[in-house]
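Enquirer: Pasted the sequence and its predicted model underneath.
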Amino acid sequence: MSRLLPDLAPWRSSRDFRLLFFQGVVTFFASAMAMIALPLQIKELTDSPLAVGVMGAVELVPLVVFGLYGGALADALDRRRVILLTEAGLGVLAVVLLVNALLPDPLLWPLYVVAAGVSALAGLQRPALDSMMARIVPHEQQTAAAALNSLRYQIGAISGPALAGLVVAYAGYGAAYGVTAVGFVVSVGLCTRLSPAPPAGGTERPALRGIAEGARYAWSRPVLLGTYAVDLAAMFFAFPNTLFPFLADELDAVWALGLMYSAGAIGGLAIGLTSGWTSRVRRHGLLVIFGAGVWGVAIAAAGWFSQIGVVLVCLAVAGAGDMLSGLGRATIWNQTIPEELRGRLAGIEVLSYSVGPQLGQVRAGTVAGWTGTRSAFWSGGLMCVAAVAMLTAMLPKLVTYDADTDEDALRRREAKRAAQEPAPAEH
């Protein structure tokens, strides 16, 4: 059992990891309130599915643009300061939602403005948060840190929306936004206790040139390209969440719709709770490929079977596969990317795991309109497996990646050890 239980080494070795862990828990639950309340309020004000769908389009462009710029920002400024200021900005936007909800006649346009603002601030913040892990956690504990972070997310993904739904249903939108605002106040307080995280190359102005430099570095590293490409392929071909309501109708199981949305998180949670063995994995590229393959096969099976219990199990297995692939990706990123480029590459990673699901939902909806809901599931899953197999053949360095022998991993390990060694005393 000790080999299966989560590895708590990052928790014990890093005070900043513990602070960010608690900060993430608080932020997720605070954000869950707004994530549930915002689309529901738009639906109540407009009674239009299109008006609710527009929120996704409003969020996508700021996330892409500011995600890339946030990567350059994380490499040019103190990452602690970036996290603190963006977290405070998110708190201000929560107050705007609260004030609007308390009006006698709440307005619609502030909801879209806040949605775009939240997406922009999240894009600015995420690279700084992600790149902090490589700095505050020892090199050999990166997989364990990724597992603990994912475990925190999976627990929140299961319980957060459920709690938010109860608050909205019984206390209203104002209460939900109030909880969001209070949560961000607590989160900002935790962020103020983080250690300073100045840029590795000294303070400089973030610029488009810096973003291009990060893109060139990623392009020159087949292992990194493989992690991005596999994730994009898996999400584009096999992310059918938008079809869950239609699948529930076809299976005469509307009662199971909520379980469909949470099944993937339950599968990921199962991996997180038994993730101790992942700390001993060295071939993280194989973990990426295997996890993505499991995801594709499980999504295909979910569209093939007609028994709701089997479908839910398939979706849980898909979530477990996605969790394994995510652990492999995060470990490779944090073990190989130089500190001075970590923020910019984190900005590219934001695109990798945000654009894919958005485009995947468009693909799933289009195919379902042509051929039906269930065929959109199984055809997408099979295309995901085929795409992963093709990428495996095209990028052999991802397959052969070994944390103990890869040149970039060894170089990053030595650089981190050198940075942690005390300077020699002057006589």
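Expert: That came in fine, so what should we check first?

Enquirer: going forward, measure contacts between C-alpha atoms and count neighbours the same way
Expert: Noted.

Enquirer: so which strand or helix has L194?
Expert: Assigned by DSSP states H and E, L194 falls within no helix or strand.

Enquirer: Would you mind confirming that it is in contact with R80?
Expert: Yes: between L194 and R80 there is a contact under Cα atoms under 8 Å: 6.7 Å.

Enquirer: Pick out the residue closest to the middle of the chain.
Expert: Taking Cα atoms, centre = their mean, the centroid of the chain lies closest to Y353, which sits 6.5 Å from it.

Enquirer: My understanding was that it contacts D231; is that so?
Expert: Yes: counting by Cα under 8 Å, Y353 does reach D231; the two are 6.9 Å apart.

Enquirer: Put this next to the first one:
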Amino acid sequence: MAIGELVKRHLIDIRPLGVPTYRRLWSGQAIANIGIGVTVVAVSKQVWDLTQSSFWVGLLGLANLIPLLVFGLWGGAFADAVDRRRLLITSSLISWGATLFILAQALLGLGNVYLLLLASAVSATGFAMTSPARGAIIPRILPAELVPAANALNSLVFGFGAIVGPMIAGVLLAWQGYPLAYAVDAVLFTASLYAAIRLPELLPMGEIQRPGWRSVIDGLRYIATGPVLLMSFVVDIIAMVFALPRALIPQAVAERFDGSPIALGWLSAGMAIGAVLGALGSGWLGRVRRQGVALTVTIALWGLSVAAAGLAQQLWLMVVLMAVGGVADMVSSVWRQSILQLHAPDEMRGRMQGAFMVVVAGGPRLGDLRAGLTAVWFGMTWAWVGGGLACAIAVLVVGLSVPSFRNYRAG
């Protein structure tokens, strides 16, 4: 096979960037995600510094979870009933306001963990409304054959932000402290807001259902009646709740690397490094047909890589193993998102994306809480390693036990 053909088959497909509307949305998100990555690390570090407890760091996950559950489902219902452009702008302003609040508390030197939890909850509210709208917009501005490639490109920018953001956070925290870190996020977020403003009007198509609990329930019922869709959510919940070690990173850095901010940045970026590398070589993902088995095996590999990282004592080895997990996480995310976007009609896409966002964003918050609690009970190492092993075992048992999911073939 010629080198050019090999590259075309396996490297990331950039054709969606040829569509100006998508290119602006993608570029704005790429810039904003760097700032988000800075704030995620800085807030976790500030909570750890204030409390010296992984349990309190884990409570950040709970503070995010409740708004994500409530407003994620409602945001999906609104995305099916209103102009998606206007919804994206409004919810982005909520998230930006939360960032400015976090910046203000740092400038004033308040050092109050409850204010940080409150600000995180407000930010999660905006995110919960933004994500369903953004996910439902993609199939409206791109042809169907480019949707999987767009999802891989989205994974690339999320991963890029999660690498560069923590790295910048480590430098800024060591240099100037929290105010400058939060200020960087506040400035960079304006790129995403600008991209939302430049979107065309995106009024709902098909049958419009008034947003409310009835429309939310209809969306959940749509998922429940399809075992393949339902299982794609279940295996992701297993992955995030059982294995995600994010809340343990500040304690791991304190115990193994003398609390180094640079080590904090590298370890926080480990998964994202893998996600970016995986996205760059994602051209083959659309050719995998037995996606049920593939998802199950991929998530099991994620759990095993996390467990191995928890046993490693060298920073470079922990980062490498977390990067392996990041590749697995990116691959599973692209498959699940593409199935969801193309399976549902346009009038259901917002609600499907709302449910997807609740799982994708809510699962990690439950994982943070699980990690924090088990660290208190069993120590950081066992909380980290045990979670990864439990994930691998559980996903193989559950994923392979449902015939329709095990035998599912794309297309």
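Expert: Done, it's in. Values in this document were obtained by computation on a predicted structure and should not be read as measured data.

Enquirer: just checking, what residue in structure 2 corresponds to the residue nearest to the centre of structure 1?
Expert: Taking TM-score structural alignment, Y353 of structure 1 has V360 as its aligned residue in structure 2.

Enquirer: Assign its match to one of the three secondary structure states.
Expert: helix (DSSP: H, G, I helix; E, B strand; the rest coil).

Enquirer: quick one: it and D236 touch, right?
Expert: Yes: counting by Cα under 8 Å, V360 of structure 2 touches D236, with 7.3 Å between them.

Enquirer: Assign the corresponding residue of structure 2 for T143 of structure 1 to helix, strand or coil.
Expert: Residue pairing (TM-score structural alignment): T143 of structure 1 is matched to P148 of structure 2. Following three-state DSSP, the label given to P148 of structure 2 is helix.

Enquirer: can you list contacts of stretch 83-101 of structure 2?
Expert: Stretch 83-101 of structure 2 has contacts (Cα atoms under 8 Å, 6 or more residues apart in numbering) with 78-79, 119-120, 122-127, 129-130, 133-134, 137, 182-183, 185-186, 189, 192-193, 196-197, 199-204.

Enquirer: Relative to the whole chain's centre, how far out is it?
Expert: Offset of stretch 83-101 of structure 2 from its chain centre (Cα atoms, centre = their mean, to the nearest Å): 18 Å.

Enquirer: And for stretch 161-177 of structure 2?
Expert: A distance of 19 Å separates the centroid of the chain from that of stretch 161-177 of structure 2, by Cα atoms, centre = their mean.

Enquirer: how about it: buried residues?
Expert: Residues 161-170, 172-173, 177 are the ones in stretch 161-177 of structure 2 that count as buried (16 or more other Cα atoms under 10 Å).

Enquirer: thinking again about what came up before, what about the nearest residue to the match of T143 of structure 1 once chain neighbours are set aside, helix or strand, and which?
Expert: Nearest-residue entry for P148 of structure 2: S338, 5.5 Å, with adjacent residues in sequence omitted and distances by Cα to Cα, 6 or more residues apart in numbering. Assigned by DSSP H and E, S338 of structure 2 belongs to helix 315-343.

Enquirer: V399 of structure 1 -> structure 2?
Expert: If you follow V399 of structure 1 across to structure 2 using TM-score structural alignment, you land on R406.

Enquirer: How about the contacts made by its match?
Expert: Each residue near R406 of structure 2 by Cα under 8 Å, 6+ apart is listed here: 292-293, 399-400.

Enquirer: aligned partner of S92 of structure 2 in structure 1?
Expert: Using TM-score structural alignment, the partner of S92 of structure 2 in structure 1 is E87.

Enquirer: Secondary structure element for its match, which one?
Expert: Assigned by DSSP H and E, E87 of structure 1 falls within helix 79-102.
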